[in-house]
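Undergrad: Requesting a structural model of the entry that follows:
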Amino acid sequence: MSEHEAEHTGPDPARVGLHFLSVAHQVRQEVDRHMAAAGLSLARTKMLRLLAERGTLHQAELADGLGQAPRSVTQALEALERLGLVTRTGDERDRRRKVVTLTGRGRAALAAGERAGTERLRQLFGSLDGRRLVGLETLLTALDAAGTGTD
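TA: So this is what the prediction gives:
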């Protein structure tokens, strides 16, 4: 047995990591499915949430805030505009730039989508007993710190 093998007598970190990614993906899909049934996908919710938090934004600012390419955001915004959830108008100083504003209908859709997502997360994670939930939170905090180098 090599020295490296002797150090790792427990579960393989890569295998555990892949399992985590698989479960995280399943949870994300499940939450998205419930949110979409309430009328708003997780991706669209993120876009509307950013508008609700920051107010009116240029499309480029919205794309930057979401970490997406402006072209990707444009297509999503066109769909949201058709649904009456946002308005897009030309910037008064530069008509080539679009300004995006959340509508009242958009705020209502955002609230409904977030309620559906929160409810599903409560169902999924509420199935864990308190000790396991605290343990999971501790592990996720440690992983977050390790991933960002703030440990």
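
Undergrad: Could you use CA atoms for every contact and neighbour count after this?
TA: OK.

Undergrad: Would you state the strands of this protein in chain order?
TA: With DSSP state E applied, the chain shows strands at 57-58, 86-90, 98-102, listed in chain order.

Undergrad: Out of those, which is the most enclosed?
TA: strand 98-102 (a mean of 21; mean count of other Cα atoms under 10 Å).

Undergrad: which residues are contacting it?
TA: Here strand 98-102 makes contact (Cα atoms under 8 Å, 6 or more residues apart in numbering) with 48, 51-52, 55-59, 85-91.

Undergrad: can you tell which of the strands of the chain is closest to A76?
TA: A76 sits nearest to strand 86-90 of all these, at 10.6 Å, using Cα to Cα.

Undergrad: Show me what that closest one is packed against.
TA: helix 70-82, strand 98-102 (3 or more Cα pairs under 8 Å, 6 or more residues apart in numbering; DSSP states H and E).

Undergrad: Could you check the angle that strand makes with helix 70-82?
TA: With axes from the mean of the first three to the mean of the last three Cα atoms, to 10 degrees defining the directions, strand 86-90 sits at 120 degrees from helix 70-82.

Undergrad: Another for comparison:
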Amino acid sequence: MNVSGSGDPERERLIAAVTATEAELQRTLARGQSPLFDSGLTMQQLRVLLLLGADGPHAQSELAQALAVGLATVTGLVDRLVRRGLVARTRDPQDRRVHRAALSDEGRDLLAGIQSAGQERRRRLLGSIDIDALRGLAIGLDALRAALEADIR
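TA: Next comes the predicted model:
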């Protein structure tokens, strides 16, 4: 099914409506209270924490590759996260030249708090939606997930 640039007026109207709603949701969420916004983390620092939280310890060169930045940039990011107590840096036991970064207990706690607050808010909001609208949202999100998976292959 060709969806991008299809010229279907209804599809284009719906895409514009979804895009506008997403933008409004982002603006509204940014004004709210959240451990994420209260953390003082930059987006790149958050990405480092999320990578370490999802995949475990990384060599700094692996982080640089995953973030598509240079090693010097990652070194600075990790340095700041180490100073904040969110990341611990160690030498790789197999190759002492390699520095590995891992979440500290404080880093794990911060990520858990951010995720928990987000899940609780999402659950509360979804619980307030009419059941038919919730069914439609579930179907739409499944379709979006499938499109994303197809897009990254």
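
Undergrad: Please state their TM-score.
TA: The TM-score (TM-score structural alignment, normalised by the length of structure 1) is 0.67; 143 aligned residues with a Cα RMSD of 3.5 Å.

Undergrad: returning to what we had before: could the strands of structure 1 go into a markdown table alongside distance to L66 of structure 1?
TA: A markdown table is the format used below for these (distance: least, Cα to Cα, whole Å):
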| stretch | distance to L66 of structure 1 |
| --- | --- |
| strand 57-58 | 12 |
| strand 86-90 | 16 |
| strand 98-102 | 14 |
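
Undergrad: I'd like to know which of those is closest to Q68 of structure 1.
TA: Using Cα to Cα, the strands of structure 1 put strand 57-58 closest to Q68 of structure 1, at 13.7 Å.

Undergrad: mean shift of the closest one relative to structure 2?
TA: Here strand 57-58 of structure 1, set against structure 2 after superposition, deviates by a mean of 0.9 Å using mean Cα distance after the TM-score superposition for structure 1.

Undergrad: In structure 1, which helix is the longest?
TA: helix 13-37 (DSSP state H).

Undergrad: Give me the helices and strands touching that helix, please.
TA: helix 42-54, helix 104-126.

Undergrad: Same list, those, but as TSV with distance to A69 of structure 1 please.
TA: Output for the helices and strands packed on helix 13-37 of structure 1, formatted as TSV (distance: least, Cα to Cα, whole Å):
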stretch	distance to A69 of structure 1
helix 42-54	13
helix 104-126	22
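
Undergrad: Out of the ones you listed, flag the one nearest V27 of structure 1.
TA: That would be helix 104-126 among these, by Cα to Cα, at 8.2 Å.

Undergrad: The closest one vs structure 2, average distance?
TA: Mean for helix 104-126 of structure 1 is 2.0 Å (mean Cα distance after the TM-score superposition for structure 1).

Undergrad: Give me the helices and strands touching that helix, please.
TA: Checking 3+ Cα pairs under 8 Å, 6+ apart, helix 104-126 of structure 1 ends up next to helix 13-37, helix 42-54.

Undergrad: how far off helix 13-37 does it point, in degrees?
TA: Using the same axes, to 10 degrees: helix 104-126 of structure 1 against helix 13-37 is 140 degrees.

Undergrad: List the contacts of helix 104-126 of structure 1.
TA: 30-32, 34-36, 38-42, 45, 48-49, 52, 84-86, 133.

Undergrad: Just the buried residues of the residues you listed.
TA: If you count burial by 16 or more other Cα atoms under 10 Å, the buried members of the contacts of helix 104-126 of structure 1 come out as 30-32, 34-36, 38, 40-42, 45, 48-49, 52, 85-86.

Undergrad: What separation do you get for T103 of structure 1 and A145 of structure 1?
TA: T103 of structure 1 sits 37 Å away from A145 of structure 1, taking Cα to Cα, to the nearest Å as the criterion.

Undergrad: wait, I meant A69 of structure 1
TA: Distance from A69 of structure 1 to A145 of structure 1, by Cα to Cα: 27 Å.

Undergrad: returning to what we had before: between the helices and strands packed on helix 13-37 of structure 1, which one is nearest to E137 of structure 1?
TA: Using Cα to Cα, these put helix 104-126 closest to E137 of structure 1, at 10.7 Å.

Undergrad: Could you point out the residues of structure 2 onto which that closest one aligns?
TA: Structural correspondence for helix 104-126 of structure 1: residues 105-127 of structure 2, per TM-score structural alignment.

Undergrad: Pull out the buried residues from the matching stretch.
TA: Using 16+ other Cα under 10 Å as the burial criterion, the residues of stretch 105-127 of structure 2 that qualify are 107-108, 110-111, 114, 117.
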